[in-house]
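J.: I'll drop the sequence and a predicted model, then ask my questions.
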Amino acid sequence: MHFQVCRNYYGYGYPCCDKEGDPILLSAFGPLDVEGLVKSISSYDYIRTSLKHLEEGMILAKQSAEKKGEPYSQLTMVVDLNNLNTSHYTYKPFTYSYLTLLAIFQENYPLAFKKILVIQAPSVAQYAYTLLQPVLSEHLQNMIEIPGGWEERLFELVDKKDWPAFWGGEGKDPNGDEKCPSKVVYNEGPIPESYYADDKMEDKEALTVYAGDKRLLDFEVHTPNTQL
């Protein structure tokens, strides 16, 4: 089930290379149904899948460097924030996983990207970025661009003919699909409830306690000196 959710609803791909010949990671973060994702897969699976996508790009970057005869290459990341909503930064189960992923990335992959370009950012994106800034390293902040005229900036980095038409370019799959599903996973719809995890514990309740937080629970003790 985890594989199907990530394969069908976790929007990402490597549609083409930038003008320097290095791979571009396209992350369709805005359309992601974060609440449905949390109900369908574990935090561990989300983080593991995200790092797997990054590792795929690093392999492509290594191949790019070898082809150009250079010691190393870095990725360009394009983040599509179309349809971003408040759930992306207020739904605690997801934000906890995302911040954990971000910490792992900054600690272990600080040089993976040379540029992170945000496109189709709605008005709430700037507020979300302001909330995120305190946990971003200065190095990472210097890489992030959120331009108003994103198309002009995007095509300074990538040839329009190579970029998927759905995101403003001219590229299409052989069958004419502008989203280039042969290279990019993209699905705007919410994750169906049929994908939601079933722990077969109808009489139980799940409780998440975040770092620095606490919960007071009441237990009915039937046996004296019982230890929890």
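T.: The structure has been received and is ready for your questions. On a predicted model such as this, the values are computed, not experimentally measured, just so you know.

J.: every contact and neighbour count from this point should use C-alpha atoms.
T.: Noted.

J.: which SS class is the most centrally placed residue in the chain?
T.: In the chain, the residue lying closest to the centroid (CA atoms, centre = their mean) is residue 29, at 5.3 Å. Per DSSP: H, G, I helix; E, B strand; the rest coil, the secondary structure class of residue 29 is coil.

J.: so what's it up against?
T.: Contacts for residue 29 were tallied using CA atoms under 8 Å, 6 or more residues apart in numbering; they are 11, 79, 80, 81, 82, 84.

J.: the third one: what's it in contact with?
T.: The contact partners of residue 80, taken as CA under 8 Å, 6+ apart, are 26, 27, 28, 29, 30, 118, 119, 120, 121.

J.: ok, residue 26 touching residue 15?
T.: Yes: using CA atoms under 8 Å, residue 26 is in contact with residue 15, at 7.2 Å.

J.: what touches both of these two?
T.: residue 184.

J.: quick one: which of those two has more around it?
T.: The residue with more neighbours, out of residue 26 and residue 15, is residue 26; 23 against 20, by other CA atoms under 10 Å.

J.: now do the helix or strand hosting that one: everything it contacts.
T.: Residue 26 is part of strand 24-27 when elements are defined by DSSP states H and E. For strand 24-27, contacts defined as CA under 8 Å, 6+ apart pick out 11-18, 57, 75-80, 184.

J.: switch the cut-off to 7 Å
T.: Applying CA atoms under 7 Å, 6 or more residues apart in numbering, the contact partners of strand 24-27 are 11-18, 57, 75-80.

J.: another structure for you, compare them:
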Amino acid sequence: MEWRKQWEVDKLSEWDPPQILNDYLPHGLCGFDKDGAPVVVVYFDALDIYGILHVVSRREMIRVTIKRLEEYLNLCREQMLKHGPAAGQVVVIFDMQGFNLRQYLWRPAGEVVITLIQMYEANYPEILKNCYIINGILFIIITPKVFAFAFSVAKKFMNEYTLSKIQIYKADPAKWQAAIFSNIDRDQVPAFFGGTLKDPDGNQKFGTKICLGGKVPKEMYVTNTEKDKETFTTVTIKKGGKLELDMPAHELGSLLSWEFRTENHDIKFGIVKKDNNGIQKEVIPIRRVAAHQLDEIGILTCEVPSTYSVVFDNSYSIMRNKKIHYSVRIIPPSESQELTSATS
């Protein structure tokens, strides 16, 4: 298969990923279900994809995902030989507690996630039929409200078979524990989810077997050369000047997202909401941000009908012009993939 050659899939077992991917990708095998199928836990809220992509390339992120998929696939095959076809399915417990959509609106992170979903759907049909992750039962638990929007985007890239295997539970342990323990014995599940597995020090998340992820220290960040500069607008704001981008929001539930960076110096940034009566309100206070040190990203749920003025303010500088690279978008609730670019 050309795809396997392109990614050198058959050689990935010999590849040692950058250590950060071993230390900060939150996943791990905790046990097996009643049929002998592997049970994998993913503490998704602990995935700092923003930090990871400031240290490694997107290609390395994709390669390590393929490597892990292949490892779980091989384990499924081994279990199937021991216990029969029912063991050729992976059960995944996704913990979405504390999930934050903000980092996934950073364009490189969002593109990596979509790429991984598309890769999974296109290149692992044997997993879906027989033996891998979504082919088992996928529990997404402790789901916050913001997950509904994120999932509505992701599911556009999933086929119906995958979607049929997904069960979503809100923060109701009685319900999701009943579902989990109907298929898995408690001694195969971390105590954090109501099982009995703990670390020797009492850690209920079972970190001796499952990577717990976490925030990547900023001192590990390196210059990311893979940013798609063509997707950003670049402008120079003259000393004493200001740039205002008016973004109209018409549909209830729309999101305003922003991402920008400056070169060498900080700049003032904020957002002002203007309603149809002409009343203005600072919803993001205008203040100086060190966007030359770290990309500034964020999201805001829009009130409608309103116009949001995104402000880049250099009026305080009497000596320096400021060059900025920005992407500001309105994301409609019903057309999440049709992003409206800002124009000045």
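T.: That came through fine. Computed from a prediction, not measured in an experiment: that's the story for all the values here.

J.: that older thread, in structure 2, point out the residues matching the strand holding residue 26 of structure 1.
T.: The counterpart of strand 24-27 of structure 1 in structure 2, counting by TM-score structural alignment, spans residues 39-42.

J.: for structure 1, longest helix please?
T.: Of all segments of type helix in structure 1, defined using DSSP state H, the longest is helix 43-68.

J.: in structure 2, what range does that helix match?
T.: Under TM-score structural alignment, the match for helix 43-68 of structure 1 is residues 58-83.

J.: what is the subsequent helix or strand relative to the longest helix of structure 1?
T.: Once helix 43-68 of structure 1 ends, the next helix or strand along the chain (criterion: DSSP H and E) is strand 75-80.

J.: give the buried residues for whatever helix or strand comes next after that next one.
T.: Per DSSP H and E, the first helix or strand lying C-terminal to strand 75-80 of structure 1 is helix 87-90. Neighbour counts over helix 87-90 of structure 1 (16 or more other CA atoms under 10 Å) mark 88, 89 as buried.

J.: helix 87-90 of structure 1 vs structure 2, mean deviation?
T.: Superposing on structure 2 and averaging over aligned pairs (mean CA distance after the TM-score superposition for structure 1), helix 87-90 of structure 1 comes out at 2.9 Å.

J.: how near is the aligned residue in structure 2 for residue 156 of structure 1 to residue 66 of structure 2?
T.: Using TM-score structural alignment, the partner of residue 156 of structure 1 in structure 2 is residue 182. Shown here: residue 182 of structure 2 relative to residue 66 of structure 2, a distance of 30 Å by CA to CA, to the nearest Å.

J.: of the two, who's got more company?
T.: residue 66 (21 against 12).

J.: now the strands: where do they sit in structure 2?
T.: 28-32, 38-42, 91-95, 138-141, 166-168, 233-237, 242-249, 255-262, 267-275, 280-289, 296-301, 306-313, 322-331, 340-341 (DSSP state E).

J.: once aligned to structure 1, how far is the fifth one on average?
T.: On the superposed models, the aligned residues of structure 1 are on average 0.7 Å from strand 166-168 of structure 2, with distances taken as mean CA distance after the TM-score superposition for structure 1.

J.: which stretch of structure 1 lines up against that strand?
T.: Under TM-score structural alignment, the match for strand 166-168 of structure 2 is residues 144-146.

J.: and for residue 196 of structure 1, the neighbour number?
T.: Residue 196 of structure 1 has 17 nearby residues by other CA under 10 Å.

J.: do you know how far the equivalent of it over in structure 2 is from residue 289 of structure 2?
T.: Using TM-score structural alignment, the partner of residue 196 of structure 1 in structure 2 is residue 221. Here residue 221 of structure 2 is placed at a distance of 19 Å from residue 289 of structure 2 (CA to CA).

J.: just confirm residue 216 of structure 2 contacts residue 49, I think it does.
T.: No: using CA atoms under 7 Å as the test, residue 216 of structure 2 is too far from residue 49 to be in contact (8.9 Å).

J.: of the two, who's got more company?
T.: residue 49 (23 against 20).

J.: could you list every residue that touches the more buried one?
T.: Contacts of residue 49 of structure 2 (CA under 7 Å, 6+ apart): residue 109.

J.: could you measure from it over to residue 268 of structure 2?
T.: 26 Å.

J.: check the mean deviation of the longest helix of structure 1 from structure 2.
T.: Mean for helix 43-68 of structure 1 is 1.1 Å (mean CA distance after the TM-score superposition for structure 1).

J.: counting contacts, what elements does that helix pack onto?
T.: In terms of contacts (3 or more CA pairs under 7 Å, 6 or more residues apart in numbering; DSSP states H and E), helix 43-68 of structure 1 is packed against no helix or strand at all.

J.: could you list the buried residues of it?
T.: Buried residues in helix 43-68 of structure 1 (16+ other CA under 10 Å): 43, 45-47, 49-51, 54, 57-58, 60-65.

J.: of the residues you listed, which is the nearest to residue 216 of structure 1?
T.: residue 43 (23.9 Å; CA to CA).

J.: that closest one against residue 97, yeah?
T.: Yes: counting by CA under 7 Å, residue 43 of structure 1 does reach residue 97; the two are 5.6 Å apart.

J.: tell me the counterpart of residue 12 of structure 1 in structure 2.
T.: Checking with TM-score structural alignment, residue 12 of structure 1 has residue 27 as its match.
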